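>>> fold the following.
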Amino acid sequence: MELGRYGVFGRAAVLTPERARMIESLGYGTIWQGGSPPADLSHVAAILDATSTIKVATGIVNVWTADAAEVARSYHRTEAAHPGRFMLGIGVGHPEAHAAYRSPYQTLVNYLDVLDAEGVPEGRRILAALGPRVLKLAAGRTAGAHPYLVTPEHTRQARNILGPGKLLAPEQRVVMEADPAKARAVGRPSVVKPYLGLTNYTSNLQRLGFTEQDVVGEGSDRLIDALVISGDGATIARRFEEHHQAGADHVAVQLIAGPGADLDAGFSRLAQILGLSPAS
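Next up is the predicted model:
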């Protein structure tokens, strides 16, 4: 499934159907609904209804909160209404968030088994994958992987594990601010809460070479600068190109902005920086 070179990642409150139309007009290829969308996929349907060509993906449906059989029914309903425009992203979430969080790998396998039985094609589902084991599962049973809160180095490692021919679509945060101190002030909260309190993410960051001191408290400047790109247009464009050079097929942009910021202007400026062509 072709997602385009760049997409936009955000929660339903930000990625409204109205904003989705604007994002589509700027030339982005995919909208990623973040958070843990309910099994009925109602917001996905609303975005698809409001647009005409842009793809929509979930980033991600949580296996602990969304029943697999109901998700499969929602997938088929969505596919029937908008053929070829929906990618089902699924993941196991975080042990800190779910009291039932046990045997996450096997739970994910069981979830995929249900999707198989319900006829959801492997090529139309993608896994939230950080570590080697789940990346290998993504390669074997889905279209590929959608890593979150990662660096181009993780993208390189993920591509080596996935192998050729599998979709790799990492998320990348960006703050449209040239001053480093101001950029960190905007970007740091989006990393600290909740992600520096979640072992799945802190363990992955330490696998990438960050120290325990980097990932505690408010996070080091080194960590924030690595996870939230900012600077002038050339600097921002270079980070996204680094993901592609490391093996990404698609990068999901998460625009981080302060209170009262003009998000539409931010998405428009970023589209220009990334060299997107407005939809005709």
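
>>> when you work out contacts or count neighbours from here on, use the C-alpha atoms and nothing else.
Fine.

>>> helix, strand or coil: sort out the nearest residue to residue 23 once chain neighbours are set aside for me.
The shortest distance from residue 23 to any residue that is not its chain neighbour, by C-alpha to C-alpha, 6 or more residues apart in numbering, is 7.2 Å, and that residue is residue 267. Per DSSP: H, G, I helix; E, B strand; the rest coil, the secondary structure class of residue 267 is helix.

>>> please provide the structure for the following sequence as well, for comparison with the first:
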Amino acid sequence: MTPTLGRVGIWSPSFAWNTPDAAEAAAELDELGYGALWLGASAPELRQPAQLLAASRRMVVATAIVNVWATEATALAAAFHEVARTYPDRLLLGLGASHAPSVAALGRTYTRPLRYLAGFLDTLDTAPEPVPAGSRVLAALRPKALALAATRSAGAHPYLVTPEHTEFARGTLGAGPLLVPEQKVILETDPATAWALARHNLSYYLALPNYVRSLRMVGFSDDELTEGGSDRLVDALYAWGTVDEVAKRITEHHAAGADHVAVQVVSAGTDVHARTGQPARAQWRALAEVLL
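Model (predicted):
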């Protein structure tokens, strides 16, 4: 059975939770009413999801994502069940084929990634303790990946996308599968400050070909995908301004077909390049007043 996520959750990089207040922050997220915490670049041992589930009472913790090139499927299945037995219906396994540079850093060759992912799912299905399709979602952006998510998992978790992509993804998935886009938000009303934060964050992702191809697919030109991105690209990917202004973007994703939106706060306190940061607790509180 697929865990119940609610309409809105929080996406946060796993490295931001290596702080003394991690358990307290997870408990607060739970009390605020967010349906899920999505942990970016989750380690396959699943120790961190287990710790944050222990600190909370109700919310789902989802991996976003476990890189399938970084672990063996049978070991991941065993780790999943070890956690899921203690916290039933609260762990969602997000999986993905990652990106060529990340896989190369593991000493692996990034070839036919969707076939590799499908084979990984085959092993999860036949492991001594199989991971049910309803307990996993796939990182998916383009048609073939979305089709795999629709047929082999509970649904898709697209990252770095717009409401227009959400509409496309829903049309590709059909009415049944779960659709959980990630949306970056910046609670900053000064355009120069917001764009500077966004471009610093975005430059990390524009170096990854899978995201570049996805953004081309939804209509952005090569000129818009260089040097930190065009103004149009930044405004499309980053909802910035007041809490009410950024909340409109979440509504747009729901209107386009999203079941649940994973909201990622981008701020000066967290740097994806340096992999440093902390839970964005003040921003999560402010967002909860409108989103929940």
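
>>> the residue nearest to residue 23 of structure 1: neighbour count?
A count of neighbours around residue 267 of structure 1, defined by other C-alpha atoms under 10 Å, yields 21.

>>> ok, it touching residue 256?
No. Using C-alpha atoms under 8 Å, residue 267 of structure 1 is not in contact with residue 256, being 10.5 Å away.

>>> circling back: how about the residue nearest to residue 23 of structure 1, what's its match in structure 2?
The criterion is TM-score structural alignment: under it, residue 267 of structure 1 has residue 284 as its aligned partner in structure 2.

>>> cool, and residue 3 of structure 1?
Residue correspondence, TM-score structural alignment: residue 3 of structure 1 in this structure matches residue 5 in structure 2.

>>> pretty sure that match sits against residue 258.
No. Proximity of residue 5 of structure 2 to residue 258 does not meet the contact threshold set by C-alpha under 8 Å, at 11.9 Å.

>>> can you show me the strands along the stretch 51-200 of structure 2?
When secondary structure is read from DSSP state E, counting those that start in this stretch, the stretch 51-200 of structure 2 shows strands at 60-64, 66-67, 91-96, 136-138, 155-156, 178-179, 182-186.

>>> if I look at the equivalent of residue 65 of structure 1 over in structure 2, how far off is residue 90 of structure 2?
The criterion is TM-score structural alignment: under it, residue 65 of structure 1 has residue 70 as its aligned partner in structure 2. Look at residue 70 of structure 2 and residue 90 of structure 2: by C-alpha to C-alpha, to the nearest Å, they are 23 Å apart.

>>> compare these two and say which is more crowded by neighbours.
Applying other C-alpha under 10 Å to residue 70 of structure 2 and residue 90 shows that residue 90 carries more neighbours, namely 23 against 16.

>>> residue 193 of structure 2 matches what in structure 1?
With TM-score structural alignment as the criterion, residue 193 of structure 2 lines up with residue 182 in structure 1.

>>> what's the neighbour count on its match?
12.

>>> what separation is there between it and residue 162 of structure 1?
Separation of residue 182 of structure 1 from residue 162 of structure 1 (C-alpha to C-alpha): 37 Å.

>>> ranges for the helices of structure 1?
Remark: helices assigned in structure 1 by DSSP state H are 17-26, 42-50, 68-81, 104-117, 132-141, 152-162, 180-192, 199-207, 221-227, 233-246, 263-273.

>>> for those, which one sits closest to residue 91 of structure 1?
When these are ranked by distance to residue 91 of structure 1, counting by C-alpha to C-alpha, first place goes to helix 104-117 at 7.3 Å.
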